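[1] whatever this is, show me its structure:
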Amino acid sequence: MNGPKSPLATIFVVCSAEVLSMLTIAVFPALLPIFINDWALTKTDAGWINGVYYLGYLICVPILVSLTDREPARTIYIISMSISAASGLGFALLAKGFWTAMLFRALGGIGLAGTYMPGLRILTERLQTLRPGANHSRAVALYTASFGIGMSLSYFSAGLLEPICNLQGTLLILGFGPLIALFYMLLLLPSDERVGVRNLSTHLLDFRPVFNCKPAMGYVLAYTVHNFELFAFRSWIVSFLAFVATRNINEDFIITTTTIAACANLVGLPASILGNELSLRIGRHRAISIIMWTSTAIALGLGFLADAPLWLVTAAVIFYGVFITGDSSSITAGTVAAAPTGYTGATLAVHSCIGFIGAFAGPLVFGAILDATVTGGDGGTTVISWAWAFGVSGMCAALGPIFLQVSAKKS
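    All right, here's what the predicted structure looks like:
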């Protein structure tokens, strides 16, 4: 097999390509206050532009990920990365308002649909070839944590570049990320072998074997509410911090709001890995329950901290980032482990499609709650607005352990 010959090199190549491909993902939420002002967007409009990325993802992910059971995952990955590149550069050059932004954000979601879980499939297949029968859950943890690294780097880069290069220049520079990732994977993973491809008797979109697997579906539903909370947080955290800054006019954040958001996402790397280690020690269901319910508790109080000292708000946001991502790798590894034999791709397709309904709905519902709870005629949000939005998001995530428990009893 061409490509890296060691597991560590394989993990590095696939994970670093994922990070590069995601440089555009958080540019819109990171610079949301600028977009809202320049394009005269409502909070609901902004929620749609944030959420349509994941709508594009969930519409296409059943087909693209299921195809990895029948076609080489690398082929699907390369085509989809090309779409991601077109999305990033198209947004930079052609997006001028609500509808054009919706178009290119949706294309970005389609690209993610064919790179995120197919990338995981590439990783696990090649590791299985290099070390047959080994437990690859730690590699899964590193891969899912790389999503957070890419998101963090996107936030940080957008906040760093915009004051220097202006909005257009920032979008263009970061828009090259997926294009670089495309050539990176073409060069470093040249093999296109049909590793793991099977001749299955079921139709491409026949997910009955997955739906009938109750343990797998429990993880899928837990992933859905996890994503609702996580992507609501990622989409709106910079705007929340900007709101907090307006409430504390005599105090400044030590670091920029986009850097705080980047840190809150970056802590997801060790949090996700440590969450997986906790799962290996005390069991997945128990570890996921502890992490998700702690995250809910933090969410219920976060909005009320808007008038607190800025150092406390910063610490709370980063602390929330630890728990909101700490269950990610455990949930995904649980789905892979519970997948019916021969239907790993189909299971990951269901996992992603249903799971990212939460990713689409989270930012949209969050924005709608902010709009619904404004007071006065200026459209401004209040502390109660943010408390409601974070509270609903956290309570949704609290359902995850319940889904796992119910599915375990039915299996």
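[2] can we go C-alpha only for contacts and neighbour counts from here?
    Will do.
[3] how distant is the longest helix along the chain from the center of its chain?
    Longest helix of the chain, by residue count under DSSP state H: helix 137-175. Mean-position distance between helix 137-175 and its chain equals 12 Å (C-alpha atoms, centre = their mean, to the nearest Å).
[4] now the element after it, going C-ward?
    Counting by DSSP states H and E, the next helix or strand C-terminal to helix 137-175 is helix 177-188.
[5] show me what that next one is packed against.
    Packing partners of helix 177-188 (3 or more C-alpha pairs under 8 Å, 6 or more residues apart in numbering; DSSP states H and E): helix 7-21, helix 73-94.
[6] after that helix comes which helix or strand?
    Using DSSP H and E, the helix or strand that follows helix 177-188 in sequence is helix 208-211.
[7] one more sequence to fold, the one below, so I can look at both together:
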Amino acid sequence: MIAQAIAQRPPVLTAVMCLALVFAMAGFSAYWSLQPVLQPAWQMNNASAGWLSGAFFGGYVVAVPFLTAITDRVDARNVFILGAVLSAAALIGLAILATGFWSALPWRVIAGTGMAGCYMPGLKMLTDRLPQKAPRVRAVAFYTACFSGGTALSYAVAGVALEWFGWRGAFLFTAAGPVLAVIVLSILVARQEPEPAEDVRSHVLDFRPVLRSRKTMSFIVGYAGHGAELFALRSWVVPFLVFCLGAGGEFTLNATLLAALTSLVAVASSIAGAELALRVGRVRLITWVMLGTFLLSTVVGFSSLLPFAVAAFLCLAYSAAIQADSAALTAGAVNTSPAGHRGATLALHSTLGFSGSLFAPPLVGAVLDHAASLGGTTAWGLAFLSMGSMALLGYGVF
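    Okay, here's the model as predicted:
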């Protein structure tokens, strides 16, 4: 059977799981790509647009503790398939039923719930099927890097689909990705029961063994600051690039493609960061990266006055810098997790890690609204400075 053969080849299994994640994320960045069109169409100010972005992470944070922790008791493959189905349903709902902020809000929450069933459960599914510790570290690096790859593909697909089909068609077109993810998993990944825990938890959301692990918690709290900064950037990079370029549909398309490129460079940065962490140490790399991203944020937002190529390059550099410690943070949490509690560890990792992402996009939107009277360049400069400040939360725990 093909699934059993793949299970015996860790590199192939890793590639299959990366492909499934990228498919499942086809609609992940769709709202951000379409935001310059949706804001006037739905009559939203920047804060409202930010809350609609954050609503995705609200759904994620509420659902991920259960959907990831339950993988210590049931096969994570089933949870991933459920998440992909919810993701597709949310995109179809946005395409057909959304007409403004309030009608789009529940579908954004459902989309976040779907991603909660895919991302960390997918990582648990992969690590459960890798018997040796050495390839597990690199598998985590490739899988987490593909999160950025899926983000990039979603930016690009939604931007192109917007040109072809309009915003409703773009949402509907990206819904095909999660469906493909279900097909990939159903055919290519074999079922497998999770490993038993060393101690018996009273319920699936018992995080006490994880909370008692100081090393694990330092990586989790650091991930919270990392996630807030990362998704603040991804929520607002397209509007920022549109501001730098000017107005018009062709500029929106160019901005989405450039946003896709910022996520693609993050793939290489995440993998390179994981390899560098093996050489210089995870903690040292993480502290370097977090301080460096804060310093970069003080420059990027004010670059709209510079030639567009310079502003675009700074966005690429900032995105790459933010992502450089992503795999190191997640691998650190995985490798220091209490035995039999990897699912609970990843659940807490995602819950705290993405909690900041719920508030980061609307915070940046509020900064833009309140600083608008100071001029666009100053407003964007302060907005990016607020993004960079989020990294200091993670820097403080190390």
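[8] what's the TM-score here?
    Remark: TM-score between the superposed chains equals 0.95 [TM-score structural alignment, normalised by the length of the second structure]; 393 aligned residues with a C-alpha RMSD of 1.9 Å.
[9] any idea of the angle the longest helix of the first structure forms with helix 7-21?
    Here helix 137-175 of the first structure runs at 30 degrees with respect to helix 7-21, directions being taken by axes from the mean of the first three to the mean of the last three C-alpha atoms, to 10 degrees.
[10] what's the mean distance for helix 137-175 of the first structure versus the second structure?
    If you overlay the two and look at helix 137-175 of the first structure, the average distance to its match in the second structure is 1.0 Å (mean C-alpha distance after the TM-score superposition for the first structure).
[11] buried ones in that helix?
    Across helix 137-175 of the first structure, burial judged by 16 or more other C-alpha atoms under 10 Å covers 137-159, 161-162, 167, 169-175.
[12] and if you look at stretch 84-98 of the second structure?
    84-95, 98.
[13] ok, so of those, who is nearest Val182 of the second structure?
    Taking C-alpha to C-alpha as the measure, Ala84 is the one of the buried residues of stretch 84-98 of the second structure closest to Val182 of the second structure, at 6.6 Å.
[14] and the closest residue to that closest one other than its chain neighbours, what does it touch?
    Excluding the flanking residues, the one nearest Ala84 of the second structure by C-alpha to C-alpha, 6 or more residues apart in numbering is Pro178, at 4.9 Å. When contacts are counted by C-alpha atoms under 8 Å, 6 or more residues apart in numbering, Pro178 of the second structure touches Phe23, Ala24, Met25, Ala26, Ala84, Val85, Ser87, Ala88.
[15] contacting residues for the counterpart of the fourth one in the first structure?
    The alignment partner of Ala26 of the second structure in the first structure, by TM-score structural alignment, is Leu23. Residues near Leu23 of the first structure by C-alpha under 8 Å, 6+ apart: Gly150, Met151, Leu153, Ser154, Leu174, Gly175, Gly177, Pro178.
[16] any chance of those in JSON lines, with distance to Leu107 of the first structure too?
    Shown next, in JSON lines, are the contacts of Leu23 of the first structure (distance: C-alpha to C-alpha, whole Å):
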{"residue": "Gly150", "distance to Leu107 of the first structure": "18"}
{"residue": "Met151", "distance to Leu107 of the first structure": "17"}
{"residue": "Leu153", "distance to Leu107 of the first structure": "21"}
{"residue": "Ser154", "distance to Leu107 of the first structure": "18"}
{"residue": "Leu174", "distance to Leu107 of the first structure": "16"}
{"residue": "Gly175", "distance to Leu107 of the first structure": "13"}
{"residue": "Gly177", "distance to Leu107 of the first structure": "15"}
{"residue": "Pro178", "distance to Leu107 of the first structure": "13"}
